[in-house]
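Undergrad: all I have is the shape, not the residue letters:
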């Protein structure tokens, strides 16, 4: 019997690999089997940690400029075998780095994201997987590009400065100081939104309010984003303002696609490719996946459903384990999960249920009993 485990982290309890290894222990106490544990993430928070742990990566720590310019400790993962950096833009420019009362979309910058990329390039890294969710910024990625050597200039040829305030001032772009090694870099961007750069469904109107964009600033910032977008298209010769996902992270998606030849992909699909899960699943009898809470949202393209899709492709039965189940979890069956189960073994408080020791024990027990039956 061959079993492949790829379960998302149970936030507040166990990492992806911790959860997977608990399930593995339970299975091996029940049957003689080949059990492979793979990390699972969706490109969002926790992806870097999951892939560092699951793929034997190195954690590289550095100090960058935070969204409002204050020094911020950040890190990214390095996978030596594929010479790949795993990054989360939120490490440098995330909304969680700024208190709610201090949110300032006119000043917030993605400069720190560019500093992380520049650091990796300096170490010889040329492949990048970058999750771009959860930004505090609405600068169209100009901050990141500035850190990489691009210059955004006003009508007098002066730098326009950082943040959303700069967008309407941009009159030209210069790449004379651009890092030459960018030509050798491949950027794969985990992006799970389809918003264009501008307009009523664009970066500013849809995501701006949660970053502190007030109603009176919405048209101002969107007008600036439109100005920046047209100048960038003219400079690069690309038509990307309407590309699905260009509005992600306050226009950071647009910057990657337009200036850095980046590819925007589903976060789940990107990570499943990175961990070579399909190769692991070949010949498997069972695939085990899951997350902390299984619900209707799980069925809408989240990690466990991506795993189930690969399981079905290779004729394996897919089982999902979760701490909590909702009525909407039934949609997971239609999305390819053959059966799902809660791991809770007794009535307890939420705090008790989420303790790592209890979660580890419950995962092991549930997996053990399932495979005794199977």
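TA: Alright, I've got the coordinates. Quick caveat, the model's predicted, so the values are computed rather than measured.

Undergrad: okay, CA-based contacts and neighbour counts for the rest of this
TA: Fine.

Undergrad: list the residues that contact the residue nearest the centre of the chain.
TA: Taking CA atoms, centre = their mean, the centroid of the chain lies closest to residue 43, which sits 2.3 Å from it. Contacts for residue 43 (CA atoms under 8 Å, 6 or more residues apart in numbering) come out as 88, 130, 131, 132, 190, 191, 267, 268, 270, 271.

Undergrad: put this beside the first:
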């Protein structure tokens, strides 16, 4: 029996590799002869660079950048040959702020732009920007400010590159934009399909988790709408309907209009880069995947969605192990897994599920493969 183990991380508990290892222990506890292939994955958002480091030799470049509140921090990005791999959350991520500091009205992607500027200065010709886990809702104007753009109000004063400024932009000045940007091949990798604004846009869907109140969310959404119109006028770009434009607080749309970037599905990019399609074949008996929380976002473009597409196409059974399941019926309908298992179904507390995730995943994997081996049906 050959089993492919290909989960995402369990955020706050285990890395994707640690999840792989826990599942592997569970399978081998039942039958040590099971052939397993551990293939940790990510969806293009926060944590993707850590996944790529499992597969490639990437060099780390450390530098001082501004965090989401313009405070100096030491952060890093990775490089290989002519390509810089930048994870925006390392400079502009929610995890960089204390809970009481989170308010995406006042946060910026400026540090992400500093990463890009440094990569350009060092001569890298390709930049892959992973966007996810952001603390921001500035549509990328912070990033753009670090690359020479200015955003002016009706009086000609330069605005701070934060979410609160979007609604006040009267002119986008690109006269000091770094000319080297035109020679760089930019790819933006993201795991969501939200548009820039509206009920499913950056502010309404993600603003709350970034510290925004209901009134602030409405204000930020108006700012994103205004920004879109200003971009159309000053930069001749229509960013209003870009799939994924609302990713990372609108950084998806900002990367398109400021960097002329190409958008790419996060899970598809990671699977291509790590050669996932090359390891599944007629000898594959089962694929086990998973993530910390299963919900409606899972069916949009997460790791499990990518696994389901490939498994169903090749008629390979796949099972899901998660921490908690929130939208069970939707996931069954859209992704068609053979089975879904969660730690919370074991009757443990949330604290126990988080702190002892490895032990619980190992137990679930053991029980699952025991049942599968006996019946050939998960």
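TA: Nice, thanks for sending it over. In this text the structure is predicted, and so the values were computed from the model without any measurement.

Undergrad: just name the closest of the contacts of residue 43 of the first structure to residue 245 of the first structure, please.
TA: Nearest to residue 245 of the first structure among these is residue 191, at 6.6 Å by CA to CA.

Undergrad: correct me if wrong: that closest one contacts residue 265.
TA: Yes. At 5.6 Å, residue 191 of the first structure and residue 265 qualify as touching, with contact defined as CA atoms under 8 Å.

Undergrad: between the two, which one's more packed in?
TA: Per other CA atoms under 10 Å, whichever of residue 191 of the first structure and residue 265 has more neighbours is residue 191, with 26 against 18.

Undergrad: in contact with the more buried one, which residues?
TA: Per CA under 8 Å, 6+ apart, neighbours of residue 191 of the first structure: 43, 131, 132, 133, 245, 248, 253, 264, 265, 266, 267.

Undergrad: and the fourth one, what's its match in the second structure?
TA: By that I understand residue 133 of the first structure. Aligned against the second structure by TM-score structural alignment, residue 133 of the first structure finds its counterpart in residue 132.

Undergrad: that match: how many residues sit nearby?
TA: There are 28 residues near residue 132 of the second structure, going by other CA under 10 Å.

Undergrad: give the contact list for it.
TA: Counted by CA under 8 Å, 6+ apart, residue 132 of the second structure has contacts 44, 45, 46, 88, 89, 93, 190, 191, 247, 248.

Undergrad: residues in contact with stretch 344-352 of the first structure?
TA: With CA under 8 Å, 6+ apart as the test, stretch 344-352 of the first structure has contacts from 323, 353, 358, 362.

Undergrad: excluding its backbone neighbours, what's nearest the second one?
TA: With sequence-adjacent residues excluded and distances taken as CA to CA, 6 or more residues apart in numbering, residue 353 of the first structure is closest to residue 359, at 6.5 Å.

Undergrad: could you look up the SS state of that neighbour?
TA: Secondary structure state of residue 359 of the first structure, per DSSP: H, G, I helix; E, B strand; the rest coil, is helix.

Undergrad: same question for residue 328 of the first structure.
TA: helix.

Undergrad: counterpart of it in the second structure?
TA: For residue 328 of the first structure, the aligned position in the second structure is occupied by residue 328, per TM-score structural alignment.

Undergrad: that older thread, turn the contacts of residue 191 of the first structure into JSON lines, including secondary structure.
TA: Shown next, in JSON lines, are the contacts of residue 191 of the first structure (three-state DSSP):
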{"residue": "43", "secondary structure": "coil"}
{"residue": "131", "secondary structure": "strand"}
{"residue": "132", "secondary structure": "coil"}
{"residue": "133", "secondary structure": "coil"}
{"residue": "245", "secondary structure": "coil"}
{"residue": "248", "secondary structure": "helix"}
{"residue": "253", "secondary structure": "helix"}
{"residue": "264", "secondary structure": "strand"}
{"residue": "265", "secondary structure": "strand"}
{"residue": "266", "secondary structure": "coil"}
{"residue": "267", "secondary structure": "helix"}
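
Undergrad: pull the number of nearby residues for the residue nearest to residue 302 of the second structure when sequence neighbours are not counted.
TA: Distances taken as CA to CA, 6+ apart place residue 43 nearest to residue 302 of the second structure, at 5.4 Å, with adjacent residues excluded. By the criterion of other CA under 10 Å, residue 43 of the second structure has 29 neighbours.
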